[in-house]
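A.B. asks: need a structure here:
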Amino acid sequence: MVVICGGSAWEADTAPDLTDALRQSLDNGCVVAAICGGTVALANAGLLDGVRHTSNGADYLPSLSKAYRGIATYVDQPQALRDGQIITAPAPAPASFAYEVLAAAGLPEDAARQVKDMLRQEHQR
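C.D. replies: As a prediction, this is how the structure comes out:
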């Protein structure tokens, strides 16, 4: 499992290029997950081309990644999305992102759902 946390650092020209490491991880059978700005690293590596994915809005990845060719499989939704070995999420989806990551890592579904429900409580008033 490779998890790329979000943040504005991924939007900068000085963001690290993880292409080789991410592709090797996928080739080795790892699940690769990214939330918020971390999805830019996946776009730059070409990992979102041909898989359903989400991020911080339909214009976000095309505006930040010259390598991004995945707009045809972009899904505009507020929750995390898993397609095969790729998990993506927009910034305001930490609960569903945590659930997808934990489930993909092998945590039993009931336990992963409990974590999701606990995290979701943080956003309720």
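
A.B. asks: Please make it C-alpha for all contacts and neighbour counts, starting now.
C.D. replies: Will do.

A.B. asks: What are the neighbouring residues in contact with residue 26?
C.D. replies: Residues near residue 26 by CA atoms under 8 Å, 6 or more residues apart in numbering: 32, 85.

A.B. asks: try 6 Å
C.D. replies: Residues near residue 26 by CA atoms under 6 Å, 6 or more residues apart in numbering: none.

A.B. asks: mind listing the strands for this structure?
C.D. replies: 2-4, 32-35, 81-83, 86-89 (DSSP state E).

A.B. asks: ranking those strands by burial, who's on top?
C.D. replies: Stretch with highest mean neighbour count among the strands of the chain: strand 86-89 (a mean of 27; mean count of other CA atoms under 10 Å).

A.B. asks: So which elements touch that one?
C.D. replies: For strand 86-89, the packing partners by 3 or more CA pairs under 6 Å, 6 or more residues apart in numbering; DSSP states H and E come out as strand 32-35.

A.B. asks: this one next, for a side-by-side:
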Amino acid sequence: MTHQQKTIGVVFIENLADWEYGLLAASAVEWLGARVVALTPDGKPVRSAAGLQVSADRDIDPAENEDLDALALIGSDRWASADAPDVAPLLKRMAGRGGVIGGICGATLPLAKAGLFANVKHTSNDRDWINEHAPGYAGAANYVDTPKAVADGRIVSAAGTAPVTFAASFLRLVFPDQEQVVQQMQSFMAREHA
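C.D. replies: The predicted model follows:
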């Protein structure tokens, strides 16, 4: 039985956190046969916290991303700035068609601001931190104080210190019939912490 290849979009902005996307992106491709595409706000390259340049396959225009099965937003301190890119249209379009959406670290802020936490349990870097940067966001009472990623419905959220559980929780939703593979990947990645 052959499975249709899944396409995962990974959203990067300036000063992206290098450690937050590697496990997810590489595992999706190597372990599960997905296609991963890089999205940036304007389709131009961005620089990571380490100064590495990440090139884009496309921009964040919702119309150009209808082929995506899932969307992972990667953290950056820029998500907390006044000039953070507006990804709400892309997030709302993805949510509206039932796609999986994940945000890690600072990238939990655009999910909060787009209203995606209104009815789901979620986490972030810290309860006070998310309330400071997204005051009065819908669903604040659903915040879960945990060091691991939280998945609820089609939404995954995590602190920047949880790239392994973020990757595993996200991939479980994208590949619900591949639990054994995802569990094997998670165990492999977390072995040094056992």
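
A.B. asks: thinking again about what came up before, now distance to residue 72 of the first structure too, for the strands of the first structure, in TSV please.
C.D. replies: Below are the strands of the first structure laid out as TSV (distance: least, CA to CA, whole Å):
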stretch	distance to residue 72 of the first structure
strand 2-4	23
strand 32-35	19
strand 81-83	14
strand 86-89	15
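
A.B. asks: Of all those, which one comes closest to residue 121 of the first structure?
C.D. replies: strand 86-89 (18.3 Å; CA to CA).

A.B. asks: ok now that closest one, how far from the chain's centre?
C.D. replies: 3 Å (CA atoms, centre = their mean, to the nearest Å).

A.B. asks: In the second structure, what stretch matches the longest helix seen in the first structure?
C.D. replies: Counting by DSSP state H, the longest helix found in the first structure is helix 109-121. Mapped onto the second structure using TM-score structural alignment, helix 109-121 of the first structure spans residues 179-191.

A.B. asks: hang on, the earlier thing: against the second structure, what's the mean shift for the longest helix of the first structure, could you check?
C.D. replies: Here the mean offset of helix 109-121 of the first structure against the second structure after fitting is 1.5 Å, by mean CA distance after the TM-score superposition for the first structure.

A.B. asks: Which other helices and strands does that helix contact?
C.D. replies: helix 94-104.

A.B. asks: distance from the helix it packs on to the second structure after superposition?
C.D. replies: Mean deviation for helix 94-104 of the first structure: 0.8 Å (mean CA distance after the TM-score superposition for the first structure).

A.B. asks: residues of that helix that come out buried?
C.D. replies: Of the residues in helix 94-104 of the first structure, 94, 95, 96, 97, 98, 99, 100, 101, 102, 103, 104 count as buried by neighbour count, 16 or more other CA atoms under 10 Å.

A.B. asks: separation between the fourth one and residue 55 of the first structure?
C.D. replies: Residue 97 of the first structure sits 11 Å away from residue 55 of the first structure, taking CA to CA, to the nearest Å as the criterion.

A.B. asks: Check residue 11 of the first structure too.
C.D. replies: Taken as CA to CA, the span from residue 11 of the first structure to residue 55 of the first structure is 13 Å.

A.B. asks: Who has more neighbours out of the two?
C.D. replies: residue 55 (29 against 19; other CA atoms under 10 Å).

A.B. asks: Over in the second structure, tell me which residue corresponds to the more buried one.
C.D. replies: In the second structure, residue 55 of the first structure lands on residue 124 (TM-score structural alignment).

A.B. asks: Equivalent analysis for residue 26 of the first structure, please.
C.D. replies: For residue 26 of the first structure, the residue aligned by TM-score structural alignment is residue 95.

A.B. asks: sorry, back to before: kindly calculate the angle that the longest helix of the first structure makes with helix 94-104.
C.D. replies: Angle of helix 109-121 of the first structure versus helix 94-104, following axes from the mean of the first three to the mean of the last three CA atoms, to 10 degrees, is 160 degrees.
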